[in-house]
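Q: Sharing a sequence plus its predicted fold:
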Amino acid sequence: MITSPLRVTGGRYDRGVRIHVVYRSHGGENSKARPDWYSKLVGLQSFCRAVETLASQRPAAGPEVVFLNDGPIPRDRAQLMAAWGDPVTISAGSNRRSYLTGLSLARRRGWDVHDLVLLAEDDYLWRPETLVSLLDAACDPRSARADYFAPYAEPVPDDGRPARWGPVESTTSTFAVRVGALLQDERLLQLCAYSGGDFDYASCLTLQGRRRFSLRELVSHHAEDGGSSPLRALARGAYLTGMRSAVNLRSLRRPSRRRVLLGAQPALATHMEEGWISPGPWERIARDAADV
């Protein structure tokens, strides 16, 4: 709870705002192409190092970390989670259901509307300064109109300087948001999650007042994996057309309700998937993180 007005000196955090983290994890793996230095354990270790950096440099800011685990987690990761936060086991069964559960935690736990919540996925690698930079960006007076922040966004070159924050079009399901904005936008984010396909992209555009689906995309949909009966395919098509039409309508937001999304440039985190790795010394960061 904020007990005094927020003070910012030179864009640096003084006191008031706290960070809450919802770190979504699953014990299994998928078939995505991964770099040689990939592992979910290394990703978790790098994140814990970012938590440690924030705690040492901004002790009043938290963070409160909830590890939202969809099913059982391997012992090495479970032990690390217990040491650094609050492990919570759920039975979501899908990325979308886990994501929706994570969205609801700000409301269910009664987090202060002035705070930040970071929703993080378990196949990302994090720079040590990520949470400090995120907090400073959110508390910078120049970012007062921004409600959403993306540690991983556009793949700009890494010039070795500290990350700058600027407007971006989109990010993934790993992002930060002011709690007050999340409480207002929760139903819209839920709607976007049921629109099929890249719902994170749909969410980012819709929040900013941009139409996501073209007329063709409203009526033409990818078939289900493994195929389906003609009746089921017809029902699914009608459902997706309705959901996508609703998403497009929700993008017609009043200018005062359109959200601003800022992204870190260069990225403070990277998705550990071939073809989607941000510029940066990520192999070295992965090696260093293993020492946590």
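A: That came through fine.

Q: When you work out contacts or count neighbours from here on, use the C-alpha atoms and nothing else.
A: OK.

Q: now the strands: where do they sit in this structure?
A: 7-9, 12-15, 19-26, 64-70, 86-90, 116-121, 124-126, 148-150, 164-167, 175-178, 261-265, 269-271 (DSSP state E).

Q: Go ahead and measure how far the first one is from the middle of the chain.
A: For strand 7-9, the separation from the chain centroid amounts to 26 Å (computed by Cα atoms, centre = their mean, to the nearest Å).

Q: Quick check: which helices or strands does that strand pack against?
A: When contacts are defined as 3 or more Cα pairs under 8 Å, 6 or more residues apart in numbering; DSSP states H and E, strand 7-9 sits against strand 12-15.

Q: Buried residues, the strand it packs on. List them.
A: 12, 13, 15 (16 or more other Cα atoms under 10 Å).

Q: Distance of the first one relative to residue 136?
A: Spelled out, it's residue 12. 5 Å (Cα to Cα, to the nearest Å).

Q: what do you get for residue 177?
A: Applying Cα to Cα, the value for residue 177 to residue 136 is 14 Å.

Q: is it true that residue 24 touches residue 118?
A: No. Proximity of residue 24 to residue 118 does not meet the contact threshold set by Cα atoms under 8 Å, at 10.6 Å.

Q: and these two? which has more neighbours close in?
A: Neighbour tally, residue 24 and residue 118, criterion other Cα atoms under 10 Å: the higher count belongs to residue 118, 26 against 22.

Q: before we move on, back to that, could you dump the buried residues of strand 12-15 to JSON lines with distance to residue 214?
A: Shown next, in JSON lines, are these (distance: Cα to Cα, whole Å):
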{"residue": "12", "distance to residue 214": "42"}
{"residue": "13", "distance to residue 214": "42"}
{"residue": "15", "distance to residue 214": "45"}
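
Q: let's bring in a second one:
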Amino acid sequence: MLHVVYRSHGGENAKGRPSWYSKTLALRSFLRAVEEAGEPVDVVFLNDGPIPAARLELMRPHGRVRAITGGSNRASYLAGLKLAVRADWSPDDVVLFAEDDYLWRPDALASLLQTAAQRRAEYFAPYGVGTHDDIEGRVPQWRRPRAARGESEVPADVVRWVPHESTTSTFAVRVGALREDHALLVVCCLSGGDFDHTSLLAVQGIPRFTLRDLVDHHEGASSNPAVKLARRAYLVVFRTAVDVGSLRRPSRRRRLAAADPAVCTHMEEGWLAPTPAQRPAFWDELAERTAAWDGAGTAAGPLVRP
């Protein structure tokens, strides 16, 4: 069975967004994917702080709504992990952690369920990204998931799940693997910088930090020498723990499969997933169709043209 922990926050930030961006649009696209999953999906809406009433009304018919006071992305992420680890879900179930600023293809969850049934991986990236050059301060370049040698571009209506390096905080994992990896994921979350990228490397048995990362990093906003020293010591401890934790036996190294083409996209300028073959306006079209969706799966029309 597929469970979803959909993390949402009522506020906004200063990130550059596409013209069609809204968290309501993101939620509608996710609900459409739930409707078209092909089997029941168990959804928990984990809301950090107040959520606009109209968005809450969209959530309530489709899952359980839980309110928390996290106050940060890390806090709500850790709360989502704890919720999933403590739930009475089967180890063979899959849980998807979804953020509230993604646009989902209608076939996204159906595709995830199909690939999860093949049991070729423990972690799944509906939106895969490449590696960062540094832990902080640099923007990574998008990398397509690694296709098999000699294979051509994938048509829009065909999704393959292939080995990949990393992803964001929107990912899926088998519940049994999550329970075994929970402590490592928490340590990764406390290691500073792009903890989601760090986490997916660590569970695959790939050390994240070099010696330079351990001893030479950004000092942070404080000018207080004592605070700087404390932060430096803190990061050295947790980053060392991450690298030690990533030195796993081969039998404990997880496999990450990413959708190619992506079945969702982060709605942030510079971070939109590559469009499928010969569909340069794919995400713009999907946003328009999602906005027209009437909740019965009819108004938006087909996602993929014949």
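A: Structure received. These numbers were taken from a predicted model, which means no experiment stands behind them.

Q: What value does the TM-score take for this pair?
A: After superposition, the two chains reach a TM-score (TM-score structural alignment, normalised by the length of the first structure) of 0.89; 266 aligned residues with a Cα RMSD of 1.2 Å.

Q: if we can go back for a sec, the more surrounded of residue 177 and residue 136 of the first structure?
A: Neighbour totals were compared for residue 177 of the first structure and residue 136, and residue 177 leads with 21 against 18 (other Cα under 10 Å).

Q: Tell me which residue of the second structure matches up with that one.
A: With TM-score structural alignment as the criterion, residue 177 of the first structure lines up with residue 173 in the second structure.

Q: Nearest residue to that match in space, please, no chain neighbours.
A: Spatial nearest neighbour of residue 173 of the second structure, chain neighbours left out: residue 123 (4.4 Å); criterion: Cα to Cα, 6 or more residues apart in numbering.

Q: who are the neighbours in contact with that neighbour?
A: Contacts for residue 123 of the second structure (Cα atoms under 8 Å, 6 or more residues apart in numbering) come out as 171, 172, 173, 174, 254, 255, 256, 257.

Q: mind redoing it with 7 Å?
A: Counting by Cα atoms under 7 Å, 6 or more residues apart in numbering, residue 123 of the second structure makes contact with 172, 173, 174, 255, 256, 257.

Q: The first structure: which residue goes with that one?
A: Aligned by TM-score structural alignment, residue 123 of the second structure pairs with residue 148 of the first structure.

Q: now its match: how far from residue 178 of the first structure?
A: Distance, residue 148 of the first structure to residue 178 of the first structure, by Cα to Cα: 7 Å.

Q: Quick check, central residue of the first structure?
A: For the first structure, the residue sitting closest to the mean C-alpha position, by Cα atoms, centre = their mean, is residue 174 at 1.9 Å.

Q: Give me the distance between residue 81 of the second structure and residue 172 of the second structure.
A: If you measure residue 81 of the second structure against residue 172 of the second structure using Cα to Cα, the figure is 11 Å.

Q: Equivalent analysis for residue 192 of the second structure, please.
A: Distance, residue 192 of the second structure to residue 172 of the second structure, using Cα to Cα: 22 Å.

Q: now do residue 223 of the second structure
A: For residue 223 of the second structure relative to residue 172 of the second structure (Cα to Cα), the value is 39 Å.

Q: Among the two, which residue is more densely surrounded?
A: residue 172 (25 against 9).

Q: Next one: the more buried one relative to residue 258 of the second structure, how far apart?
A: According to Cα to Cα, residue 172 of the second structure stands 10 Å off from residue 258 of the second structure.

Q: list residues touching both of these two?
A: When contacts are counted by Cα under 7 Å, 6+ apart, residue 172 of the second structure and residue 258 have 124, 125 as shared neighbours.

Q: biggest helix in the first structure by residues?
A: helix 230-250 (DSSP state H).

Q: Specify, as a residue range, where that one falls in the second structure.
A: Using TM-score structural alignment, helix 230-250 of the first structure lines up with residues 225-245 of the second structure.

Q: cool, and stretch 95-102 of the first structure?
A: The alignment of stretch 95-102 of the first structure onto the second structure (TM-score structural alignment) covers residues 73-80.
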